[in-house]
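J.: Pasted the sequence and its predicted model underneath.
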Amino acid sequence: MDIIESAFFKVVLATVQRVSEEDIANFRVLVKILPVMVTLVPYWMVYFQMQSTYVLQGLHLHIPNIFPNYPGNNSVALGVQDSGYKIPEAWLLLANVVVVLILVPVKDHLLDPLLLRCKLLPSALQKMALGMFFGFTSVIVAGFLEMERLEYIHQNQTVSQQIGKNVYYAAPLSIWWQIPQYLLIGISEIFASIPGLEFAYSEAPRSMQGAIMGIFFCLSGVGSLLGSSLVALLSLPGGWLHCPKDHGNINNCQMDRYFFLLAGIQAATALLFMWIAGRYERTAHGPASQSYPSRDRG
């Protein structure tokens, strides 16, 4: 009986030791990957602007009528005579979708093979840095557009337009001027989000790939939450987005400064990301994140 118990405890001890060593090795890999993923959080703050402040900015730009004779936008009760069918302001989000649908196949089937033949194909980490640059450029463009919009507002050059049940006093600048910032954020998604997923999955140990993917999407949610928190903070009295007279009316706000603040945060963390990514590639075995690595850990 003692012999059986001794053999049993030896097997249990060996199993626990083996699992512990494996867990420690996986934890070390996780510690190396997490800083890279965390530095993407400010990018997500920028990315989700297209679903919030970009739309709000669009409501205060002139939205042209597509069908001038369409009576759907008349509103005698609100005192707004604006006949014609206006495009929904959120439709510009389609610019992001279209650029992703078009450029992803072009990149995968034309650009990447060409760069691979020329031995110039960037790593996933390098693509992520490029995506951050495009995100930075998007909010810079949005900031300059907002500066121009506010110039018209301060000169009392406005047009009233009814959207739904609300009347907005917009600058006489066409909403089409927002297209560049939406296109740039779409391009940034191709280079930051997709390679980010690729990096997270390929560099994770096999036993932790699901957890790493969950962390990746969790951090994107953290970025969205931080962006909303920053808006709430700047909406307090004295803040750039404080508009007590009319909630949602940005004509008396300084949203251009908010965009430039986001650009500054993105630029600073992009530099931090490049430093962390450089250390990762130097410490990992070989170039850590070639575009399509196949790593079998665990």
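T.: Thanks, I have it. None of these values were measured; they are calculated from a predicted model.
J.: CA atoms for contacts and neighbours, from now on please.
T.: Fine.
J.: For stretch 33-42, buried residues please.
T.: Using 16 or more other CA atoms under 10 Å as the test for burial, stretch 33-42 gives I33, V36, M37, V38, T39, L40, V41, P42.
J.: Would you state the helices of the stretch 1-150 of the chain in chain order?
T.: 2-38, 41-47, 53-59, 93-106, 112-117, 124-154 (DSSP state H, counting those that start in this stretch).
J.: longest strand in this protein, by residue count?
T.: What stands out as the longest strand in the chain, according to DSSP state E, is strand 166-174.
J.: which parts of the next helix or strand after that one are buried?
T.: As assigned by DSSP states H and E, the chain's next helix or strand after strand 166-174 is helix 179-188. Neighbour-count burial for helix 179-188 flags P180, Q181, Y182, L183, L184, I185, G186, I187, S188 (criterion: 16+ other CA under 10 Å).
J.: Just give me the closest of the residues you listed to C253.
T.: Taking CA to CA as the measure, Q181 is the one of the buried residues of helix 179-188 closest to C253, at 20.2 Å.
J.: who touches stretch 262-280?
T.: 32, 35-36, 39-40, 42-43, 45-46, 125, 129, 132-133, 135-137, 139-140, 288 (CA atoms under 8 Å, 6 or more residues apart in numbering).
J.: A further structure is provided below for comparison with the first:
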Amino acid sequence: MLRADVDQERSPLLNRNTFRNSLTISDDDDDTYKEKIGKIHLKYEPKVPIFSPQKLAIVLCILFVELCERLAFYGVNANLVLFCTSILDFTSNDATNVSLIFSGSVYIIPIIGGFIADAWSNRFNVIFASGLIYLCGLFLIVCSAVNYETLFNETNINPDVETLRIFYIVGLSLVALGTGGIKANVGLFGAQQVQDLGTQAVQVYFNWFYWFVNAGGLIAFSAVAYVQQNVSFTWGYVIPLISMIIALILLNVARSFYIYKPRQGSVLITSFKICHQACSRRSPEINGKRSTFDSARKQYGGSYDDVTVDGVIAVLRVLPIFFFVIMFWAIYSQMQSTYFLQGERMDLNVGGGQIPVAMLNVFNTIAVLISIPILDRIIYPCFQRIERPLKYMHRIGIGLILSAGSVFIAGWVEIERKKQFGFDQVVGDEKFYSSNMSVFLQVPQFMLVGAGEAFTNIAGLEFAYTQAPNTMQGLIMGIYLATAGVGNYLSTAIIAIIEATTKDDPWFPDDINDGKAEYVFFVFGGLMVVFFLGYLPAAYTYKYKEFATDKEAAATTSGNSQATTVKRTFNEDSVTIF
């Protein structure tokens, strides 16, 4: 759908080692390349990818859509535990489970969102439809928080708590569905708008995409959380509703200018069929060796071409790496659950006022926003200059270690917190017997998770995007996002097992003042150490792959030996961000 002149205009951005054999490149000097095609000689000056005004406007629309959606999501999630305990009369344990299951679902559902976009619709339609579902859920959540007697100036018209719970749980379910559909597609939809500018532009996009994600979280965990805790939950939930309306308006502003890719059928179903065929047919022997998936290739009697089979193999190759990221998300989920319960029982008073418990998440966001430019402008270039670049496997591993440090610090804070009980504290509409320790002693554990996120999650997103062909992008991104969901479910399971095995001497009772929550944190830290030790051999043996762009695949298929093409892969030895 791109014009030929646009392709020609962007061709100077191509790296010389990405041209095919039909092109020969010679260096005139460090700043100029000469391209030779037959008898035609063209000189190009390499440039850093620059977005045209129209392209920039399109990308900004998508980035602000993500900011507004994240503001809405975190606006719901920030004080979820507090709302459940103070308004809906859930126990602390039940509220924690609601939080973890909700957070887990919003990362599992993207697999379905990606499937629908691939099989039946396109990414834009799925994003927009998911946004409408999202709005319905947010409206029900507002309904669960409204004081109807005050609103209508009548008495005895407030619904009972069971009705409010139904409104809230159904609303959360719809928000989870909407979030899943958006999350699976909005990142890739934005990436395909800049893919014609080269891999560096895609990398810049992903970093700014993640920056906008955290900017939305920053607003939610500070301003929205403050309104919910100190003004009212009604207005605190109206803000996410308005934010989502703005997101849908922004999404439609540039509707006529987006680059749309036609759907190519369900990659998920095709992948299952290839795996079934590969396992059910005997593999041919090639040079004395057998490869399971060769039996699915057309050239050996199977039903699928090499590109499709190789794509499935690529997805399977990354699954071991994704598996070890699950524990990172299990620790990440503690910020809205166990860390929140811990913070409720610490001193929230600052300068005569009270800060929201959820505001501690701001320090996680700040850590991410600060870490990204420092890593990309200082740390990564330094390692490249000494010819020891931090590749995806290194960066993911560093994030795993930092997350383990977070829960170990949380365990220490819990031990010290219980040594200094001193006063009753009202948070929202609920009273807690609290420690004299300032809640700001939680800052290091939040910031370590944020720093780990800057390493693990950004590297994970880029890793997922680059280690599979274009046809598998939606599937592999959905699988990566699902690791966060599985991590939340794993956290729920770990806490449930701890509760079941420590009934006689509870580690995690309804009031953590009466338990041993520090042991819970140490269990999470110990499990991360085990996961990290398992990650090391998987990371060490992983081999990076390169995959062709749509244009390259088309050129190869048509037999056009003169086509100018580019590999869709990140060159980790020459990373330039911002």
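T.: Looks like it came in fine. These numbers were taken from a predicted model, which means no experiment stands behind them.
J.: And the TM-score, once the two are fitted together?
T.: In this superposition the chains share a TM-score of 0.78, using TM-score structural alignment, normalised by the length of structure 1; 254 aligned residues with a CA RMSD of 2.5 Å.
J.: once aligned to structure 2, how far is the longest strand of structure 1 on average?
T.: When structure 2 is overlaid, strand 166-174 of structure 1 sits 1.0 Å from its aligned residues on average, using mean CA distance after the TM-score superposition for structure 1.
J.: Which stretch of structure 2 lines up against that strand?
T.: Under TM-score structural alignment, strand 166-174 of structure 1 corresponds to residues 430-438 of structure 2.
J.: Stretch 49-60 of structure 1 now?
T.: Using TM-score structural alignment, stretch 49-60 of structure 1 lines up with residues 334-345 of structure 2.
J.: from the middle of its chain, how far away would the helix or strand containing T492 of structure 2 be?
T.: For T492 of structure 2, the host element (DSSP H and E) is helix 473-501. The chain centroid and the centroid of helix 473-501 of structure 2 are separated by 13 Å, computed with CA atoms, centre = their mean, to the nearest Å.
J.: mean deviation of the next helix or strand after it from structure 1?
T.: Later in the chain than helix 473-501 of structure 2, the nearest helix or strand by DSSP H and E is helix 517-541. After superposition onto structure 1, helix 517-541 of structure 2 sits on average 0.6 Å from its aligned residues (mean CA distance after the TM-score superposition for structure 1).
J.: Now do the buried residues in the helix or strand hosting F115 of structure 2.
T.: Using DSSP H and E, the element containing F115 of structure 2 is helix 110-119. For helix 110-119 of structure 2, a neighbour-count test (16+ other CA under 10 Å) marks P110, I111, I112, G113, G114, F115, I116, A117, D118 as buried.
J.: which one among those gets closest to Q200 of structure 2?
T.: G114 (24.6 Å).
J.: how close does that closest one get to N252 of structure 2?
T.: 20 Å (CA to CA, to the nearest Å).
J.: what's the answer for M335 of structure 2, then?
T.: To N252 of structure 2, M335 of structure 2 is 34 Å away according to CA to CA.
J.: Compare the two (neighbour count), which wins?
T.: Neighbour count, other CA atoms under 10 Å: between M335 of structure 2 and N252, M335 has more, with 21 against 16.
J.: Which residues are in contact with the aligned partner of Q209 of structure 1 in structure 2?
T.: Counting by TM-score structural alignment, Q209 of structure 1 corresponds to Q473 in structure 2. By CA under 8 Å, 6+ apart, the contact set of Q473 of structure 2 is L188, A464, Y465.
J.: Counting neighbours, what do you get for the nearest residue to F136 of structure 1 once chain neighbours are set aside?
T.: Excluding the flanking residues, the one nearest F136 of structure 1 by CA to CA, 6 or more residues apart in numbering is A263, at 5.2 Å. Other residues near A263 of structure 1 come to 25 when the count uses other CA under 10 Å.
J.: which position in structure 2 aligns with A263 of structure 1?
T.: Under TM-score structural alignment, A263 of structure 1 pairs with G525 in structure 2.
J.: Looking at the buried residues of stretch 33-42 of structure 1, which is nearest K107 of structure 1?
T.: L40 (21.8 Å).
J.: which one in structure 2 is aligned with that closest one?
T.: Under TM-score structural alignment, L40 of structure 1 pairs with V325 in structure 2.
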